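Q: make a model of this:
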Amino acid sequence: MNIKQFLDSTYLKTEQQAGISEAQNKKIASAFIQEAIDEGFKLIMIRPNYVSLAKKMIADANSKLTIGTVISFPEGINSIEEKLEEATQAIKNGADDLDFVCNYEAFKLGEINLVKNEILECTRLGLANNKIVKWIIEVAALNSNQIIQLSALIKNVVMANFKEECYKDVFVKSSTGFYKTQDNLPNGATIETIIMMLENASPLAIKAAGGVKTYNEAVAMIQLGVKRIGTSSAKAIANGETALNNY
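A: You can find the predicted model right below:
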């Protein structure tokens, strides 16, 4: 198995979150991009402000690495208009994958039409521009019923509004990696949550983000049916080492 083609190497910290300068953070992001190029990973997942940098580095290296970025990250509470505007800019800058944070708090409050509309409009924008669209549902913020219901909601909106050949380009993704849990509980993908997502989002693809720390855990996720794995320790996992980071 070429596990590298399942790995989305990820660096999503801002300089404030990392406690470093903007120049230092850009240097780290550049190193992640270069490593992803060198290692032959599927994709580099970075903040929107680094998409243009990645595009240039990939072109200079004549690499097939693709670029993913996050929209309305990490809370997902931006309006539909704001999400569309941010995604449009990311498309212009050269992003291949758009990972939208679903407004899961609105979903929990029963604002189902709002969530349906953002899924419809943002997915339409991405697919119209030949991009892959992923919807982050933040499993650590949801109970089991909510994970099941939100996964099914995304599937139902996509199946009702887009052609079957589009289904492979829309993912349901587990986590941002930035959600703060109580009592140090997992904030990313677990086998249990991924099974719920697979059972209720199919035929849409699933991305397991956060919590996958070893090669064997990654393989187990892939064998379940996961199509992508998001991790900030892609090289360690690919080399059979244990990831030191939670995401």
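Q: okay, CA-based contacts and neighbour counts for the rest of this
A: Fine.
Q: so after the host helix or strand of V158, what's the next helix or strand?
A: V158 belongs to helix 144-161 when assigned by DSSP states H and E. Downstream of helix 144-161, the next assigned helix or strand under DSSP H and E is strand 170-173.
Q: name the helices or strands packed onto that following strand?
A: Taking 3 or more Cα pairs under 8 Å, 6 or more residues apart in numbering; DSSP states H and E as contact, the helices and strands that strand 170-173 lies on are strand 132-136, strand 205-209.
Q: okay, the angle between the very next helix or strand once past it and strand 205-209?
A: Per DSSP H and E, strand 170-173 leads on to helix 191-201 as the next helix or strand towards the C-terminus. Angle, helix 191-201 to strand 205-209, by axes from the mean of the first three to the mean of the last three Cα atoms, to 10 degrees: 160 degrees.
Q: and helix 191-201, what's buried?
A: T193, I194, I195, M196, M197, L198, N200, A201 (16 or more other Cα atoms under 10 Å).
Q: same check on stretch 105-112?
A: Neighbour-count burial for stretch 105-112 [16+ other Cα under 10 Å]: E105, F107.
Q: endpoints of that stretch, how far apart?
A: By Cα to Cα, to the nearest Å, the extent of stretch 105-112 from end to end equals 11 Å.
Q: to compare against the first, here's another:
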Amino acid sequence: MKIKQYLDSTYLKTAEQAGLTVEENKEIVKGFVQEAIDEGFKLIMIRPDMVAMARKMINDANSKVTIGTVIGFHEGTKSLEDKLIEANKAIIDGADDLDYVCNYEAFKKGEIDLVKKEILEGTKLGLDHHKIVKWIIEVAALTDMQIIQLSTLIKNVVIANFKEENYQSVFVKSSTGFFKTENNLPNGATVPSIIIMLENSSPLPVKAAGGVRTYEEAVQMINLGVKRIGTSAAKAIANGAESNSDY
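A: From the prediction side, this is the model:
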């Protein structure tokens, strides 16, 4: 299996979260970008403020690695206006994929029109600029029924407003990897949550993010039907090793 083309190599920690200086953290991002270039991963997933640097590195290397970034990260509660501003800046800086954190807290409160508008406007912005759009639903914060409902809502908004040729460019994505769970419960993709997403997102593709740390786990996710895997352990997975990474 050519697994590298499924892997979105991911580094999303801020300097503060990593316990590093801003410059030290920037060097780690550079290392992840260079590794993605060297290994031929599908994509490098980084914070918005690192996109322009990554674009220059990838262009200079004449590499086909694409760049993804997160919008409204990681709580998803930023206003739609703020998310669109952030997404526009990322597009200008050279991002290929926009991974929006859906306002799942608003969804849980029943503010469905707010969530629908966010999905519509955020998706339209991305597709209008020929970008891949992903909606992170944060499965660890949702019940199984809420995963069903939110996956279905995203699917229905896309089907109602965009052409069938666009469906494969709009993903439903499991997790940020930053949600704090109780009792050490998984905060990323799990087999049960991914199965629910696949069953209720189709024909939109699914990205499994967080918690995939071995080659075997990655193959399992791909065999279930996911089209992309977000992981900070892309090289270890590609080489058949196990990672103790927390994403």
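Q: so what's the residue nearest the centre of structure 1 up against?
A: With distances taken as Cα atoms, centre = their mean, D99 lies nearest the centre of structure 1, 4.8 Å away. By Cα atoms under 8 Å, 6 or more residues apart in numbering, D99 of structure 1 lies in contact with G68, T69, V70, I71, V133, K134, W135, I136.
Q: how does it look with 10 Å?
A: 45, 68-73, 87, 126, 132-136, 170-173, 176 (Cα atoms under 10 Å, 6 or more residues apart in numbering).
Q: and if you look at S201 of structure 2?
A: 147-156, 171-173, 195.
Q: among those residues, the buried ones, what's the PyMOL command?
A: Selecting the buried subset of those in PyMOL, with 16+ other Cα under 10 Å as the burial test, is done by:
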select buried, resi 147+148+149+150+151+152+153+154+155+171+172+173+195
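Q: and the two most separated of the contacts of S201 of structure 2?
A: Farthest apart among the contacts of S201 of structure 2 by Cα to Cα are N156 and I195. That separation is 18.3 Å.
Q: strands of structure 1, start to end?
A: Along structure 1, counting by DSSP state E, strands occupy 7-11, 43-46, 66-71, 97-101, 132-136, 170-173, 205-209, 228-231.
Q: what about the first one, how far off from structure 2?
A: In other words, strand 7-11 of structure 1. Once fitted to structure 2, strand 7-11 of structure 1 is off its aligned match by 0.1 Å on average (mean Cα distance after the TM-score superposition for structure 1).
Q: give me the angle between that strand and strand 205-209.
A: Inter-element angle recorded for strand 7-11 of structure 1 and strand 205-209: 40 degrees (by the same axes, to 10 degrees).
Q: who touches strand 7-11 of structure 1?
A: Contacts of strand 7-11 of structure 1 (Cα under 10 Å, 6+ apart): 25, 28-33, 35-36, 40-47, 65-69, 207-210, 218, 227-235, 237-238, 247.
Q: buried ones among those residues?
A: 25, 29-30, 32-33, 35-36, 40-47, 65-69, 207-210, 218, 227-235, 237-238, 247.
Q: identify the residue nearest N88 of structure 2 in space, chain neighbours excluded?
A: L125 (8.0 Å; Cα to Cα, 6 or more residues apart in numbering).
Q: against M57 of structure 2, how distant is that neighbour?
A: Here L125 of structure 2 is placed at a distance of 25 Å from M57 of structure 2 (Cα to Cα).
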